[in-house]
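sequence and computational prediction follow.
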Amino acid sequence: MGGDLGPGITVPATLQVAQAHPHLRFVLVGEEHSLTSLLPANPPSGISFEYAADTVGMGDKPAYALRHKRNSSMWRALEMVQSGRAQACVSAGNTGALMAMGKFLLNTFPGIDRPAICKPVPTEKGHSYLLDLGANIDCRAEQLLQFAVMGAVLAAAVDDKPGPSIGLLNIGAEAIKGGESIRLAAALLHRHPGLNYTGYVEGDGIYRGDVDVVVCDGFAGNVALKVSEGVALLLADRVRKIFTANWYSRLVGQLAQPLLRKWHTQFDPARYNGASFLGLQGIVIKSHGGADRRSFQFALETARDQVERSIPTLINDQVAALQAADNGY
């Protein structure tokens, strides 16, 4: 129930998704009054509560939260996934704390060193999956290979696309470009014919949709994502100013409304809210901290989709197959 806007966003969003999917069951975890005061007199039967006295602050360090926030709503929600009482956890709270607690309580699958944060980004061809987005600043080549496997599993399952194409984010397409870990990761990816690795992808290729899965370390991925979000906000602001500058611009803007609505639908950031913590033995979805009600609904829908498609099991099976292939060399 965290995030910049708190239960005032997350509770109404949950109610909306519960009404759309009456077969789903939701457990709201948080401070009692904050939750009950936002619910109607007769809430849907699929909604229940788990009260927690503490919260994780957005400024809490992950290590501090892990040691001192075990009575928080975030910890309780993840414990429910650990115990099997819930199949997924969705949070708009502190990303670092969510990752630290998730790894501690849920663990990673054998063969996965670290979880990776992954989300879809819009492209000219639809969308691509980008990972890692900040969980792992420095990555070894073997970890980038693991990210590629997990991203490919997600893309194949969610988009019903066998053999999704994979690219490594780099500063050039030439084989000699990039740091040592990138070049070693490329060699590892080339060795595994079960992965559709197509080579390096430069930054401008992300939004062209050159590949279905873009793999990088968390530093590069987070910078790429934040720069993209900034550019999107800049463009939206410039378009708004252009069409409100004077009476003629406002008239043209009215005539352009159908096209602008279509453009907004295709690139609406809300549609891409909900990043997956891939590699954990359970589904954990991170919503943007500043998400509005509609954005948080998309994060909840992402969790539902991954539960129905058994994404963690698919990742575990694929990683096991990868390890078996390695043992064959």
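Arrived safely, thanks for sending.

can we go C-alpha only for contacts and neighbour counts from here?
Fine.

for the longest strand that the chain contains, which outside residues touch it?
Determined from DSSP state E, the single longest strand within the chain is strand 116-123. Strand 116-123 has contacts (CA atoms under 8 Å, 6 or more residues apart in numbering) with 127-136, 147, 151, 206-209, 266-267, 272-279.

got the angle between whichever helix or strand comes after that strand and strand 116-123?
For strand 116-123, the succeeding helix or strand toward the C-terminus, using DSSP states H and E, is strand 126-131. Calculated by axes from the mean of the first three to the mean of the last three CA atoms, to 10 degrees, strand 126-131 forms an angle of 160 degrees with strand 116-123.

list the buried ones in strand 126-131?
Within strand 126-131, the residues scored as buried using 16 or more other CA atoms under 10 Å are 127-131.

the contacts of strand 116-123, buried ones only, as a ChimeraX selection?
Restricted to buried positions by 16+ other CA under 10 Å, the ChimeraX selection for those reads:
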select :127,128,129,130,131,132,133,134,135,136,147,151,206,207,209,267,272,273,274,275,276,277,278,279
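
pasting the second one now:
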Amino acid sequence: MKIALDAMGGDLAPWSPVKGTLQFLQDHTSGMEIILVGDQTILKEEIGDSVPKGIRIHHTTQVVTMHEQGSKAIKTKPDSSIVQGINLVKDGLADAFVSAGHTGAIMATSLLSLGRIEGLKRPALAAYIPTATGGKIICDVGANPDARPEHMLQFAIMAAIYFDHVEGKPHPKIGLVNIGSEPNKGSDLYQEAHKLVKKELPNDFIGNVEGRHLLDSPADILICDGFVGNTILKFAESWVNLFIGQLNKQIMDKRSYQMVARMLQPVFTNLKKLYDYEEFGGVPLLGVNGVVIVSHGNSSPKAVKNSLLAAKKCITENLLGDIQHAITEHMVVVN
């Protein structure tokens, strides 16, 4: 199995991609090759005198920065690590691509180079959210800020397949993020999406889910457009960081609290691990004709390692084929 990794993408590149690769290969050596895509001079300086077994460098000369327009990257920077990495998948030289780089460039290049799976209108990003009773998938979290009802149906179909791969639960319950539980609540988009998803997935759809019930509703899948989903995801991330920061501040203010905190350290460690995005690595770009994992821009080596693991799992469990089969079953609706 060969996974192409954008070694120049992300706030901590190239150190983090290289370090994360080395950590990944400590546990996954058999039949694995990680292709580090980036400037070979910089990467060899980071790696050291000799390239370890299981690593190969694919030399590129350009990098798509976060300040550039991602949709133009494939034309303006054809030798960038993102474009070249995705082209390795297109040409059959890699089984998957992982990047913490420019999300817009990853999406645009994936669409142009890999294309969509047959029958799909829009790809989507699906994120895993841990809760007290198990995880949930929210989709879309940024790929489609201007989605249509038929797109949201396909988000639901793809997210359900992905959830089954992550949690081992076929036919998960699907909810539509909305401002009220009644079917007639929300914008025209959400009202029409409600009708369509209910019609096509009557046994799995549970209706609207309000913001206050996102984490405790019976829904395993939370469907929304990319604008709403990305806002929810970023808010959740900032809230966790704020809560942990305030908790630490309160503890440090009193010596007696510090004594109790030391006793509860294992509890705090487990809680942090439960809600740490690094534990889950990247999220798949569902719907493109290839395995593409989009990682957090600030990915640490641990997050990179888990992103590579996510890519490996998508390949071995044939996520792409299962999504294609599910979309084909509902093609008549979106044509």
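Good, I have the coordinates. Given the structure is predicted, the values throughout are model-derived calculations rather than measurements.

what's the TM-score here?
For this chain pair, the superposition-based TM-score is 0.95 by TM-score structural alignment, normalised by the length of structure 1; 327 aligned residues with a CA RMSD of 1.6 Å.

so where is the longest strand of structure 1 in structure 2?
Using TM-score structural alignment, the residues of structure 2 aligned to strand 116-123 of structure 1 are 124-131.

host element of the nearest residue to Val51 of structure 2 once chain neighbours are set aside?
Sequence neighbours aside, Lys44 is the residue nearest to Val51 of structure 2 in space, at 7.4 Å (criterion: CA to CA, 6 or more residues apart in numbering). Using DSSP H and E, Lys44 of structure 2 maps to helix 40-47.

residues in structure 1 matched by that helix, start to end?
Taking TM-score structural alignment, helix 40-47 of structure 2 hits residues 32-39 over in structure 1.

how about stretch 85-99 of structure 2?
Aligned by TM-score structural alignment, stretch 85-99 of structure 2 falls on residues 77-91 of structure 1.

who touches the matching stretch?
Contacts for stretch 77-91 of structure 1 (CA under 8 Å, 6+ apart): 1-3, 29, 74, 98, 101-102, 105-106, 282-287, 299-300, 303-304, 307.

and the gap between Asp147 of structure 2 and Asp79 of structure 2?
Just so we're on the same page, residue 147 of structure 2 is Ala rather than Asp. Ala147 of structure 2 sits at a distance of 31 Å from Asp79 of structure 2 (criterion: CA to CA, to the nearest Å).

gap between the longest strand of structure 1 and the chain center?
6 Å (CA atoms, centre = their mean, to the nearest Å).

mean shift between that strand and structure 2?
In this overlay with structure 2, the average offset of strand 116-123 of structure 1 from its partner residues is 0.9 Å by mean CA distance after the TM-score superposition for structure 1.

now do the buried residues in that strand.
For strand 116-123 of structure 1, by 16+ other CA under 10 Å, it's 116-123.

redo the residues you listed as a markdown table? Include distance to Tyr64 of structure 1.
Formatted as a markdown table, these follow (distance: CA to CA, whole Å):
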| residue | distance to Tyr64 of structure 1 |
| --- | --- |
| Ala116 | 21 |
| Ile117 | 21 |
| Cys118 | 25 |
| Lys119 | 27 |
| Pro120 | 30 |
| Val121 | 32 |
| Pro122 | 35 |
| Thr123 | 38 |
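
of these, closest to Ala324 of structure 1?
Ala324 of structure 1 lies nearest to Ala116 out of the buried residues of strand 116-123 of structure 1, by CA to CA, at 22.0 Å.

in the stretch 101-250 of structure 1, which spans are helices?
141-159, 180-191, 203-206, 218-242, 247-255 (DSSP state H, counting those that start in this stretch).

which one of those helices is the most hemmed in?
helix 141-159 (a mean of 23; mean count of other CA atoms under 10 Å).

next one: the residue nearest the centre of structure 1 from Gln266 of structure 1, what distance?
Structure 1 has Ala275 as the residue nearest its centroid, 0.9 Å off, counting by CA atoms, centre = their mean. Ala275 of structure 1 sits 18 Å away from Gln266 of structure 1, going by CA to CA.

repeat for Ala291 of structure 1
18 Å.

got it, and Pro193 of structure 1?
34 Å.

turn the helices of the stretch 101-250 of structure 1 into CSV, including distance to Lys61 of structure 1.
Converted to CSV, the helices of the stretch 101-250 of structure 1 look like this (distance: least, CA to CA, whole Å):
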stretch, distance to Lys61 of structure 1
helix 141-159, 24
helix 180-191, 28
helix 203-206, 31
helix 218-242, 18
helix 247-255, 46
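
for Ile9 of structure 1, find the nearest of these.
Shortest distance between Ile9 of structure 1 and the helices of the stretch 101-250 of structure 1, using CA to CA, is found for helix 218-242: 21.2 Å.

and the closest one with strand 116-123, angle?
Relative orientation of helix 218-242 of structure 1 versus strand 116-123 (the same axes, to 10 degrees): 30 degrees.

helix 218-242 of structure 1 vs structure 2, average distance?
Compared with structure 2 after the fit, helix 218-242 of structure 1 shows a mean deviation of 0.7 Å (mean CA distance after the TM-score superposition for structure 1).

so where is that helix in structure 2?
Against structure 2, helix 218-242 of structure 1 falls on residues 226-250 (TM-score structural alignment).

now do that stretch: distance to the chain's middle.
Distance, stretch centre to chain centre, for stretch 226-250 of structure 2: 17 Å (CA atoms, centre = their mean).
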